[in-house]
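K.L.:
just the structure for this:
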Amino acid sequence: MTALNLYTMIVNVANITKELETAGMRLEIGGDFVAYRRLRNAQADRAPLYPMFDVSSSYVDAGNAFWVCGFNDKDELVHTQAIRRLDMASETLGEHINSHRHKYITPNSTPDPDRTFYSQPPALDRITGQVCYHGEFWLKGGDGGHRSQGFTALLSRVVFELALKIWAPDYVFGFVPMPLAFKGIPVRYGYTHCEPGTWIGPDKQITAEEALVWMGRSDIVQFLDTQPMALSHERRIPDRRELMNKMSVVA
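P.N.:
Prediction:
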């Protein structure tokens, strides 16, 4: 990492952080996954913490992972995401997931995790080397939340900027439920590849449908080289009164 690259990353993350703070979200970044587990367990309305980022299930700490949390002006948790580095120098992603599937299966989605497997995406046999798993992405909606306001792309940039400079991964991957993949959510995250996949249970039944989303290092660099759209420039959807006024003017 050159001094210029490090300085560029610092400036980029600082600008995003400032943009988010102006819009009402304060970020915290950390590597204490005991503290992260405590934050997640306090969210009764969310699915349980994924095992890959749970200190009670995985060896995860500041040496191989970090988390990003966002808080609103009431100090309420409104955003989470986490990323961890995985050494796959001697195996493919498909082999890795097969060996560690318990840590990737959505909690309570299958009657028997021991006999549930992920299949189909061609990239499973291609992704190898230094690989990062990106997960736990959540953004609160409704009152006090920030969905549909342009936050997603900026928040994912923070993680990719830091991961690229800390670990220089060969690949980054994650899982997205198929209904969200069909809506184009992976593109908002910045992912350039999205491959449909299924979790197959013990009786050959489909227990979950999740797309494998991934990027190579060059994809990450290209994504970060593009200028993000500022939140203040996001297209605002007019409310019903504005639409009626416009219709009256046209009439």
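K.L.:
for the rest of this, base every contact and every neighbour count on C-alpha atoms.
P.N.:
Will do.
K.L.:
what ranges do the strands span in the stretch 151-251 of the chain?
P.N.:
Remark: strands assigned in the stretch 151-251 of the chain by DSSP state E, counting those that start in this stretch are 171-177, 193-195, 198-200, 206-216.
K.L.:
residue 151: which of these is closest?
P.N.:
strand 171-177 (17.5 Å; C-alpha to C-alpha).
K.L.:
show me which residues of stretch 58-65 are buried.
P.N.:
The neighbour-count check on stretch 58-65 (16 or more other C-alpha atoms under 10 Å) flags 60, 61, 65 as buried.
K.L.:
let me know the closest of those residues to residue 107.
P.N.:
When the buried residues of stretch 58-65 are compared against residue 107 (criterion: C-alpha to C-alpha), the nearest one is residue 60, at 18.3 Å.
K.L.:
now show me the structure for the sequence below, then we'll compare the two:
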Amino acid sequence: MTIQFPQDATPFIASSRNILRSHGIEVTIGSNFEKYSEIIREERKVQNLGAPFNHELQDLQKSDSFWLIGRNERGELIHTQAAKKVPLGGKSLAGHLLRNFRDFPPPIPGVQLSQSRFRATPGAHNIHGHVVYHGEVWMAPEEGRYRGVGLSTVLARTGLLEVLRRWDPDYIYGFMLRTVAFKGFAERMGYMHNEPGALKWAIAGRDKPIEAFLTWLSREDARFLLDIPVEELVSQAA
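P.N.:
Below you'll find the predicted structure:
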């Protein structure tokens, strides 16, 4: 199937490639999640592999999932993200997550699933059809080199373009911890809808649960984003 954007995606592809190369970043996309697990275990020690993309827990096929990583000129891992199709079975995302939200825990120790909860947001009630979950987003914590210079904007849109090219879904969604959302990361990622209070995760040893926002895009939102000159977004972020 050929994906038709409001305008040809070639300008975005060329511009993003030039920006990443100017920072010495090489992007690799794959579907072997056993290999991805090894990369995370050996090279991303500050953040565990998320359960939704753990090949030992999930049936992750080439046709319905992929990962994307970025490496610097020294071959060091500086970025990750991953995506997979989520069959809703004719339900809304709200209906699906009421039963299945525990499949998307934060990658931190001590999560108490039985004491955690999902609250359906307005957007979750309206999300139907073909849906993709987008997660595993991480940037190397080198302020001024990888963070704060607009690279997350380019890399996120590279992942969104890959989602559209592979599956052209009706909606793309993810979850974002409140502390991260309040820093404006959802906007830099390009998520145009960011709804608070969706998830409350009980953590052993903590008095208060941690909150996650539901972040999402429609197909039209994603196409709109990819039609914006990425140089402008990077300039603003920088």
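K.L.:
follow-up on the earlier one: want to try JSON lines for the strands of the stretch 151-251 of the first structure, with distance to residue 130 of the first structure and mean neighbour count as columns?
P.N.:
Listed next are the strands of the stretch 151-251 of the first structure as JSON lines, based on distance: least, C-alpha to C-alpha, whole Å; neighbours: other C-alpha atoms under 10 Å:
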{"stretch": "strand 171-177", "distance to residue 130 of the first structure": "7", "mean neighbour count": "21"}
{"stretch": "strand 193-195", "distance to residue 130 of the first structure": "18", "mean neighbour count": "19"}
{"stretch": "strand 198-200", "distance to residue 130 of the first structure": "24", "mean neighbour count": "21"}
{"stretch": "strand 206-216", "distance to residue 130 of the first structure": "11", "mean neighbour count": "21"}
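K.L.:
in CSV: these, plus distance to residue 82 of the first structure.
P.N.:
As requested, the strands of the stretch 151-251 of the first structure are exported to CSV (distance: least, C-alpha to C-alpha, whole Å):
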stretch, distance to residue 82 of the first structure
strand 171-177, 11
strand 193-195, 19
strand 198-200, 22
strand 206-216, 15
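K.L.:
using the three-state scheme, assign residue 40 of the second structure.
P.N.:
Counting by DSSP: H, G, I helix; E, B strand; the rest coil, the backbone at residue 40 of the second structure sits in helix.
K.L.:
quick one, helices of the second structure?
P.N.:
Ranges of helices in the second structure, per DSSP state H, are 10-22, 33-43, 93-100, 122-126, 151-167, 178-181, 185-189, 219-226, 230-237.
K.L.:
mean shift of the fourth one relative to the first structure?
P.N.:
Superposed on the first structure, helix 122-126 of the second structure shows a mean distance of 1.8 Å to its aligned residues (mean C-alpha distance after the TM-score superposition for the first structure).
K.L.:
what comes up buried for that helix?
P.N.:
The neighbour-count check on helix 122-126 of the second structure (16+ other C-alpha under 10 Å) flags 123, 124 as buried.
K.L.:
now do it: which elements does it pack against?
P.N.:
With contacts taken as 3 or more C-alpha pairs under 8 Å, 6 or more residues apart in numbering; DSSP states H and E, helix 122-126 of the second structure sits against helix 93-100.
K.L.:
from the chain's centroid, how far away is the helix it packs on?
P.N.:
19 Å (C-alpha atoms, centre = their mean, to the nearest Å).
K.L.:
what's around residue 228 of the second structure, how many residues?
P.N.:
13 (other C-alpha atoms under 10 Å).
K.L.:
next, format the buried residues of stretch 58-65 of the first structure as TSV and append distance to residue 91 of the first structure.
P.N.:
Formatted as TSV, these follow (distance: C-alpha to C-alpha, whole Å):
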residue	distance to residue 91 of the first structure
60	20
61	23
65	20
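K.L.:
tell me the contacts of residue 218 of the second structure?
P.N.:
170, 171, 172 (C-alpha atoms under 8 Å, 6 or more residues apart in numbering).
K.L.:
what does it align to in the first structure?
P.N.:
Aligned counterpart of residue 218 of the second structure in the first structure: residue 216 (TM-score structural alignment).
K.L.:
can you tell me, leaving aside adjacent residues, what's nearest to residue 85 of the first structure?
P.N.:
Ranked by C-alpha to C-alpha, 6 or more residues apart in numbering and with sequence neighbours excluded, the top spatial neighbour of residue 85 of the first structure is residue 132, at 4.4 Å.
K.L.:
would you enumerate the residues in contact with that neighbour?
P.N.:
83, 84, 85, 86, 169, 171, 172, 173.
K.L.:
between these, which sits nearest residue 76 of the first structure?
P.N.:
Nearest to residue 76 of the first structure among the contacts of residue 132 of the first structure, with distances taken as C-alpha to C-alpha, is residue 83, at 21.7 Å.
K.L.:
any idea how far the closest one is from residue 196 of the first structure?
P.N.:
21 Å (C-alpha to C-alpha, to the nearest Å).
K.L.:
between those two, which has more neighbouring residues?
P.N.:
Taking other C-alpha under 10 Å, residue 83 of the first structure and residue 196 do not tie; residue 83 has more neighbours (24 against 19).
K.L.:
what residues does the closest residue to that one other than its chain neighbours make contact with?
P.N.:
Setting aside the residues directly before and after it, residue 83 of the first structure is nearest to residue 134 in space (C-alpha to C-alpha, 6+ apart), at 4.4 Å. By C-alpha under 8 Å, 6+ apart, the contact list for residue 134 of the first structure reads 81, 82, 83, 84, 172, 173, 174.
K.L.:
please repeat the previous calculation with a cut-off of 10 Å.
P.N.:
Going by C-alpha atoms under 10 Å, 6 or more residues apart in numbering, residue 134 of the first structure touches 65, 67, 81-85, 156, 159-160, 163, 172-175, 213-214.
K.L.:
how about residue 34 of the first structure?
P.N.:
40, 53, 54, 55, 56, 60, 61.
K.L.:
count the residues that sit near the second one.
P.N.:
Residues contacting residue 53 of the first structure under the criterion other C-alpha under 10 Å number 26.
K.L.:
so it sits against residue 61, correct?
P.N.:
Yes - Residue 53 of the first structure lies in contact with residue 61 (C-alpha atoms under 10 Å); the separation is 8.8 Å.
K.L.:
picking up where we left off before, from the contacts of residue 34 of the first structure, which single one is nearest residue 71 of the first structure?
P.N.:
Nearest member of the contacts of residue 34 of the first structure to residue 71 of the first structure, counting by C-alpha to C-alpha, is residue 40, at 13.1 Å.
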